[in-house]
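Peer 1: Build the 3D model from these lines:
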Amino acid sequence: MLAVAVPIALHFWHQQQAKPMPWAMLRWLETPNQPPKRGFRFDNLWLLLLRCLLLMVLALLLARPELPQADTAKKGALHLVEPNRQVVDAFKFELEQARQRGEQLVWATDTPTPVDELGTLPTTGQPADALNPLTVQAAVAQVGSPQNRLHLYLRNTTSWTDAPPINVPPGFVLHALPVRAAAATSDRVVALAGGRFLGTDRNGRLTTLTQKTPGQRVVATAPLPVLVQFRQPDERRTVRAALAALTSAYGLTFLIDEQTVANKTYRWVLTEQPVRQPNPATAYLTTAPLTQANDPAVTYLTRPLTTANPLVANGQLPEQLGNALARSLGLAAAPAPLSQRAFSSLFVPTPTLSTKATMAASLAAHPRNPLQTGLLVLFLSLLLVERWWALRRGI
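Peer 2: Here you go, the predicted structure:
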């Protein structure tokens, strides 16, 4: 609104630009008794006021003022909580404050249930570490909506190391509790050519060993029979290149088939098809949607292995495949949890695909504002009047 001083300053500045023009006969037209005009004069006062009002309305329009609304019209919040004592104790203050505000609290289970008492965890019949990406995705899909801001309370455990992206509604808030895993080494290795072995270090990363300890046992021998089933040629080439990178880095060789051979057992299957009935002796990696819960033999990458996939574009696919194979073969006993940044990046805000839901989400994020609409109409009206008046007066 301080810009209102600009047209006033311009008004007076134009007055000072007038220069006297000497004219021989001008002295005969002057009235000796007429007092000289001194100081600033307000010429075209109404036009000046109109322009000042125009700037003031524009300032109010850009400020987006709102009329007071009832609490029921405000966007609420929904808190989805992992049923774990560590999570409840770590975020007890936030959850109690949400309860006092009258916001919804829901347990993140296969069938989300309201939180009746924070001190009593729901009985799911599953172990404490049974929460998996499929359960979280299903719970978010059931309770998440554009009208409510979703808050997720989860532990950052090793179960999320190779988890696929989780689709969440826009505007969600993640409350992550980091859980450190005890360092451990695996007693399983893969026999390589030349008397070497493939295992993992104490951080769960693949490494080549010159010899195995007496307590380690061989679970597979290279070359590993691998089945690569992708319809798109570029995906097949991408997977083959990633396997070649593993061979170059660790000496792990593969026997690759692109068509299923009868009566042949594959140690590793990379496919785009859902894994309905996994073979216990085979490790699987699929780009199909999640279908099997709590199956460590199946790794899900829910995005096609094209250049649009960040894993392919950033050159991280070989590392991802190596980690998936190590986990499936039991080479990594305790993989390191993700960093907080990597854990947060798993949750991808995805807008709703349906037109009706998209309009509802847009309206929830930017509700109708009658005051804003009125100011816009007033601004356009004043602008038209100002232009008409200025053209009429030739200013």
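
Peer 1: okay, CA-based contacts and neighbour counts for the rest of this
Peer 2: Fine.

Peer 1: Let's verify Ala262: helix, strand, or coil?
Peer 2: coil (DSSP: H, G, I helix; E, B strand; the rest coil).

Peer 1: Could you also give me the structure for this next sequence, so I can compare it with the first?
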Amino acid sequence: MEFLQPVLLWGIGAVSIPIVIHFWHQKKGRTLAWAATRWLQEKDQPPQRGVKLEDLLLLVIRCLLHVLLAVLLSQPVVNWFAKPSVVPKVHLVQPEKRVIDNFRFELEEAIKKSEAIYWINASTALAKTPNELPEEQVFNSTQLQSSINKLAADRSELQLYLMNNQQLADLPFIRIPASYKLHTFIDSVNKPKKNYLKLTSGQNVFINPTNQLVNRPVLEPINQFQTTPAHVGAITVLVNYQNKTEEKTVLAAIQALSEVYSLNLSVDTQTNSTRNYDWILTDQEVNKPLATTLYIVSGKLKIPTTSNVIYTEERLSPKTAEMVGSGQLPEWLGAMLIWHFKLNLEVLPLSQDELKALFVTVPLSDRKQPESFRTWMLLAFIGLVGMERWVALTKNT
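Peer 2: Got it, this is the predicted structure:
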């Protein structure tokens, strides 16, 4: 037997209360004057020694009531006759050939045991065989969280197969059931190709081997780039603040960033419904963020639900933000732009401590408890209450 609230078992000590009251009640007898007593002869009786128990049945019932109440409040769980439940394993795999090749043995063993294998994508598709990758192979941490949420409803043990890199940390944390196992590997052979931006002037913006953002007409042959740029054309920016002082500060930082790196930025200060913005800087709440837009919201202390919405607690003005007063705002905005378009020179793996901090375990709904045992205990408690009242009234106690 297990107890969900074992600390309440200390309430069993309250069984001493009816015992003390019982003996105290016996000592509080009083003499009643009755006229016929004068005709009775007084008889010497030997004094009684020791403790005389009266109404023993009533005392036992009251003690049982205290014990039963304490056990009920501690929420007992009885699984004497229940068979141990078998927790099924569900395998969640990143749709990447290198992941499949690295964990082929584990996945083949799962297939032999008829365990379910799912791809981590928008549809969380069931994998018939790991050798055939799905058509939808786009992977990010948001899709990982969505796939976990879809499968966490079943009481199963999740087995995650992922490539360990900073792409996992796009979200501040990933909620996962308490029963899970993480399988990750670091690809030190095949380095990912870098992203770059192609502006309207024909210039290419990328990170060079010295980890600097540069603007060149031709991509450097020493680097391996993606076949298509991450963005083509001018970067459309919306700077819309209710605080006009903050708006002027941000506009100045955007202009400095554009001049230093020769970026082709098209900036609006009023929303144009005909344009799709790549970058929005504002102090107003974002209700329905677009997945392809980078949002920087100042003056809001919130935990982001999507990776492309960045909240800054401080307002971006010289009096409220230290990085504005020190002149670091353009540099910080440039870092946000690099991060959004994934222009980083190298995708570094996460450490074990970072992985543990990233995956936050949350309990599922409480396991099903055998309520029949508690029901019988409750009925017994009600029956004892009725019996105690009947015995007490019968004996006029």
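
Peer 1: Can you pull the TM-score for these?
Peer 2: TM-score for the superposed chains, counting by TM-score structural alignment, normalised by the length of structure 1: 0.54, backed by 318 aligned residues with a Cα RMSD of 6.1 Å.

Peer 1: For His340 of structure 2, see how far away the most centrally placed residue in structure 2 is.
Peer 2: Nearest to the geometric centre of structure 2 sits Arg175, at 3.7 Å (Cα atoms, centre = their mean). Per Cα to Cα, to the nearest Å, Arg175 of structure 2 is found 23 Å from His340 of structure 2.

Peer 1: cool, Val67 of structure 2 as well?
Peer 2: 63 Å.

Peer 1: residue ranges of the strands in the stretch 101-250 of structure 1, please?
Peer 2: For the stretch 101-250 of structure 1, the strands defined by DSSP state E, counting those that start in this stretch occupy 104-107, 113-114, 148-156, 166-168, 173-178, 188-191, 197-200, 206-209, 217-221, 224-229.

Peer 1: Check the offset of the shortest one from the chain's centre.
Peer 2: What separates the centre of strand 113-114 of structure 1 from the centre of its chain is 25 Å, taken as Cα atoms, centre = their mean, to the nearest Å.

Peer 1: one step back: surely the residue nearest to the centre of structure 2 is in contact with Gln145?
Peer 2: Yes. Assessed by Cα atoms under 8 Å, Arg175 of structure 2 is found in contact with Gln145 at 7.0 Å.

Peer 1: could you dump the strands of the stretch 101-250 of structure 1 to CSV with distance to Val385 of structure 1?
Peer 2: CSV is the format used below for the strands of the stretch 101-250 of structure 1 (distance: least, Cα to Cα, whole Å):
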stretch, distance to Val385 of structure 1
strand 104-107, 51
strand 113-114, 58
strand 148-156, 43
strand 166-168, 49
strand 173-178, 48
strand 188-191, 83
strand 197-200, 78
strand 206-209, 75
strand 217-221, 85
strand 224-229, 70
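
Peer 1: For Glu272 of structure 1, find the nearest of the ones you listed.
Peer 2: Taking Cα to Cα, strand 224-229 is the member of the strands of the stretch 101-250 of structure 1 nearest to Glu272 of structure 1, at 6.7 Å.

Peer 1: contact partners of the closest one?
Peer 2: With contact meaning Cα atoms under 8 Å, 6 or more residues apart in numbering, strand 224-229 of structure 1 is reached by 236, 239, 253-260, 265-272.

Peer 1: so what corresponds to Glu115 of structure 2 in structure 1?
Peer 2: Under the alignment (TM-score structural alignment), Glu115 of structure 2 maps onto Gln104 of structure 1.

Peer 1: The spatially closest residue to its match that is not a sequence neighbour: what secondary structure?
Peer 2: Leaving aside its chain neighbours, Gln104 of structure 1 sits nearest to Leu78 (4.9 Å; criterion: Cα to Cα, 6 or more residues apart in numbering). Look at Leu78 of structure 1: counting by three-state DSSP, its state is strand.

Peer 1: swap in the one 10 residues further on?
Peer 2: For Val88 of structure 1, the secondary-structure state derived from three-state DSSP is helix.
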